[in-house]
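> Make a model of this:
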Amino acid sequence: MSLSVRLQHQLPGIALDLNFNAPSGVTVLFGRSGSGKTTVVNAVAGLLRPRAGQVTIDNRILFDAERDIWLPPHRRRLGYIFQEGRLFPHLNVRQNLLYGRWFAPRGARRENPDRVIEMLGIGHLLDRRPAKLSGGEKQRVAIGRALLAAPRLILADEPLAALDDARKAEILPYFERLRDEVSVPILYVTHSAAEVARLATFVVALQEGKVVRQGPASEVLSDPSIAPAGIRAVGAVLQVRVARHHDDGLSELDAGGARLFLPRIPHQIGEELRIRIPAQEVILSDRKPEGLSALNILDGQVEAVRSGEGPGAIVSLKTQAGVVLARVTRRSVDVLGLQPGSHCYAVIKTVALAPQDVGGPAGSI
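Predicted coordinates for the structure are as follows:
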């Protein structure tokens, strides 16, 4: 699947003017609230008719302003997952799921309902009404309904935003399975760096209606000059393998031959994962630290030092595990004499690596 989006549109407070091409997998629209993410998704869905531009899926034109082509939403064959499940309250889960199949055209490739139900873990919910479901359960049913409509593309507009942390942790693995086990591509909206790091095949970063960066998650999240969701979203994305689970509650990861320790994670030995290390959770030392409680110490070489307008700086460090970023003060940069080519150590607290920053399988980063 290839999705091509070129849009120009004026809304109160924002002028949308962007162009991007999305590959197969999960393409994430990433940015702050008000950057234009939902407007783009609504234009693709046909819920908004832009002033100018073109939207195509696999060369099938959904919208072309110059040629006066605009397919209504029901003819676009798209599945839409909203922030809230938006299930039909008078139908049970089974009926909500099968409702999506009414929109699957004859001859379209259909997902097996039993496989979808198993993948989403909702078999025990089939006879319940939406009022008896948790927020996470409603979202799983909404995912299934969208998938069973045999869509060319699934649109997910901040599907985790209305959930608490526990429900987000419940739902994220299902989106990972959707990415890895189903052939339907996804256009996913979020302002969460953790969701980007775990899910994205490709990232389109938006600011004030413009595309400011696009590419793999590891590149977009590590660029402090972009910071589409704020400087706290800057961080490294590493590809690792689960090496061992220890009796003291820690999991050991192999990161390119380097060892990293996390609080116990629910993944099998040998499984490949992505992990996100926020730059603000990394400190630097010009000599190998001793006598610290931190277990994660990476030896590396400074690639770049990027200073902001304030007192802070982002140091990019090439290590055996991959590129790690540290958010430090400019004073620390001067005291340590950090510059490209400098040798130093990155120190990462084990407990700083949160469960929401760990996901798998690794896929493309």
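> Could you use CA atoms for every contact and neighbour count after this?
OK.
> what about the helices in the stretch 51-200 of the chain?
93-99, 113-120, 135-148, 165-181, 193-199 (DSSP state H, counting those that start in this stretch).
> export those to CSV and tack on distance to Thr319?
Output for the helices of the stretch 51-200 of the chain, formatted as CSV (distance: least, Cα to Cα, whole Å):
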stretch, distance to Thr319
helix 93-99, 47
helix 113-120, 37
helix 135-148, 38
helix 165-181, 27
helix 193-199, 19
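> Contact partners for Asn92?
Neighbouring residues of Asn92 by Cα atoms under 8 Å, 6 or more residues apart in numbering: Leu126, Asp127, Arg128, Arg129, Pro130.
> ok, the fourth one to Val116 distance?
The reference is to Arg129. Relative to Val116, Arg129 is positioned 19 Å away (Cα to Cα, to the nearest Å).
> State the distance from Ile61 to Leu336.
Relative to Leu336, Ile61 is positioned 56 Å away (Cα to Cα).
> Tell me the helix or strand right after the one helix or strand Leu16 maps to.
Using DSSP states H and E, Leu16 maps to strand 14-22. Remark: after strand 14-22, the chain's next helix or strand is strand 26-30, criterion DSSP H and E.
> What helices and strands are in contact with that next one?
Packed against strand 26-30 by the contact rule (3 or more Cα pairs under 8 Å, 6 or more residues apart in numbering; DSSP states H and E) you find strand 186-190, helix 193-199, strand 202-207.
> Following up with a second sequence; could you model it the same way so I can compare the two?
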Amino acid sequence: MSTLRLAFDRAGFRLDVDLALPDRGITVLFGPSGCGKTTLLRCVAGLERARGRVEVTDECWQDDAAGTFLPAWRRRVGYVFQEASLFPHLTVAGNLAYARKRAGHGAGAIAHEQVVELLGIAHLLDRDPAGLSGGERQRVAIARALATHPKLLLLDEPLAAIDPARRREVLPWLENLRDALGLPMLYVTHSADEMARLADTLVLMEAGRAVASGPLTEVLARLDLPVARDEEAGALLEGTVAEQDERWHLARVDFGGGSLWLSNDGLPTGRRVRVRVLARDVSMALERPAPGTASIQNVLRCTVAGVAPGSHPSQVVVRLDCGGHALLARVTARAADQLALAPGREAWAQVKSVGLVR
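Below you'll find the predicted structure:
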């Protein structure tokens, strides 16, 4: 595990976090602008002098109690900013070579070739940065950060400055890095789509504090957090494409709590996918609708695990347990009362829409 125990003050703002994070995968720092996400990254990198302790895997970069503080240049951090900031007088290959030379940690040819392949930039190596698209520049910037052979990769809203089409272009490459490298990453975003697609671990930030931290699916389904009352509140499920209905262009995704049909955009059978079910797209019933009597195709047997107030007095948010997997449903408080929805109550969740995350 990595430890981030940091306090930092500036005019009108205080950062105070105490986190234990896994040494693999992507940890997403999620929250509104001004909540301290970027400040936390800068403190971890040593660019801001915070108080506390920073330990990444087996290296201690800061421990005020022991009088330890490594300056930024001695911390094995790769940092990717919103703007790629590549050296305009160097080719892509030149930018990567410069990073490897400056690193001094022995990032060899095999690591270089792996990064080039994982980010799909081999055909760009002889190009100048001015001739690259926004998405290409950010992929090169990520490759340059990895060329320093870091122990930790920090990404500060790396897709915020590019248009949605280029953003969709870059996301699969980030997934490649997550799945292929054992390198831990801290990823800052206020985009729910990026969070849902990339995060393994989620840290919810609010007013300089980490109000929740843990596996993505668990944090999103917690009723005690504001995220459960957000308009985009919902649950994530991981499953496998089990069947394709070519006539109706649908694919069936099986997970531990049942099956869900969703639009098929060429998903191969057997592929692992992550799907998102928004609370507003889930309704409740005490009896399973008879086949052919309702338009909703996805119906899951479940047990009510909890009920909490919604964002308006007329609403409640219901947490459902579907075979050990959590769903959220947003229903009116009157409907919840009429159905006597309470922990332990067996019911049926009717899922109107399912979104493929990856």
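> Distance of the closest residue to Gln8 of structure 1 other than its chain neighbours relative to Ala43 of structure 1?
Using Cα to Cα, 6 or more residues apart in numbering and skipping residues adjacent in sequence, the residue nearest Gln8 of structure 1 is Asp17, 4.5 Å away. As judged by Cα to Cα, Asp17 of structure 1 and Ala43 of structure 1 stand 13 Å apart.
> from the middle of its chain, how far away would the strand holding Leu16 of structure 1 be?
Its chain's C-alpha centre and that of strand 14-22 of structure 1 lie 19 Å apart, by Cα atoms, centre = their mean, to the nearest Å.
> got the angle for it vs strand 202-207?
Angle between the axes of strand 14-22 of structure 1 and strand 202-207 is 170 degrees (criterion: axes from the mean of the first three to the mean of the last three Cα atoms, to 10 degrees).
> buried residues in strand 14-22 of structure 1?
Leu16, Asp17, Leu18, Asn19, Asn21, Ala22 (16 or more other Cα atoms under 10 Å).
> for Val219 of structure 2, what are its contacts?
Counting by Cα under 8 Å, 6+ apart, Val219 of structure 2 touches Leu202, Ala212, Ser213.
> Any idea how many residues pack against the last one?
Counted by other Cα atoms under 10 Å, the residues lying close to Ser213 of structure 2 total 19.
> For the helix or strand hosting it, list every residue counted as buried.
Take DSSP H and E as the rule and Ser213 of structure 2 turns out to sit in strand 209-215. For strand 209-215 of structure 2, the buried set under the neighbour-count rule, 16+ other Cα under 10 Å, comprises Arg209, Ala210, Ala212, Ser213, Gly214.
> how far does that strand sit from the chain's center?
Its chain's average C-alpha position is 13 Å from that of strand 209-215 of structure 2, according to Cα atoms, centre = their mean.
> And for stretch 262-276 of structure 1?
When distances are taken as Cα atoms, centre = their mean, stretch 262-276 of structure 1 is centred 17 Å away from the chain's centroid.
> likewise stretch 167-183 of structure 2?
The answer for stretch 167-183 of structure 2 is 11 Å, by Cα atoms, centre = their mean.
> Equivalent analysis for stretch 147-166 of structure 2, please.
Counting by Cα atoms, centre = their mean, stretch 147-166 of structure 2 is centred 13 Å from the centre of its parent chain.
> Please apply the same query to stretch 214-226 of structure 2.
13 Å.
> again, but for stretch 222-229 of structure 1
The answer for stretch 222-229 of structure 1 is 15 Å, by Cα atoms, centre = their mean.
> Kindly report the same for stretch 215-233 of structure 1.
12 Å.
> go on, stretch 26-38 of structure 2?
Averaging C-alpha positions (Cα atoms, centre = their mean) puts stretch 26-38 of structure 2 11 Å from its chain's average.
> List the contacts of that stretch.
With Cα under 8 Å, 6+ apart as the test, stretch 26-38 of structure 2 has contacts from 15, 21, 156, 178, 184-191, 195, 198-209.
> Now, of the residues you listed, which are buried?
Of the contacts of stretch 26-38 of structure 2, these count as buried by 16+ other Cα under 10 Å: 15, 21, 156, 178, 184-190, 195, 198-209.
> follow-up on the earlier one: for the residue nearest to Gln8 of structure 1, what is the corresponding residue in structure 2?
Aligned counterpart of Asp17 of structure 1 in structure 2: Asp16 (TM-score structural alignment).
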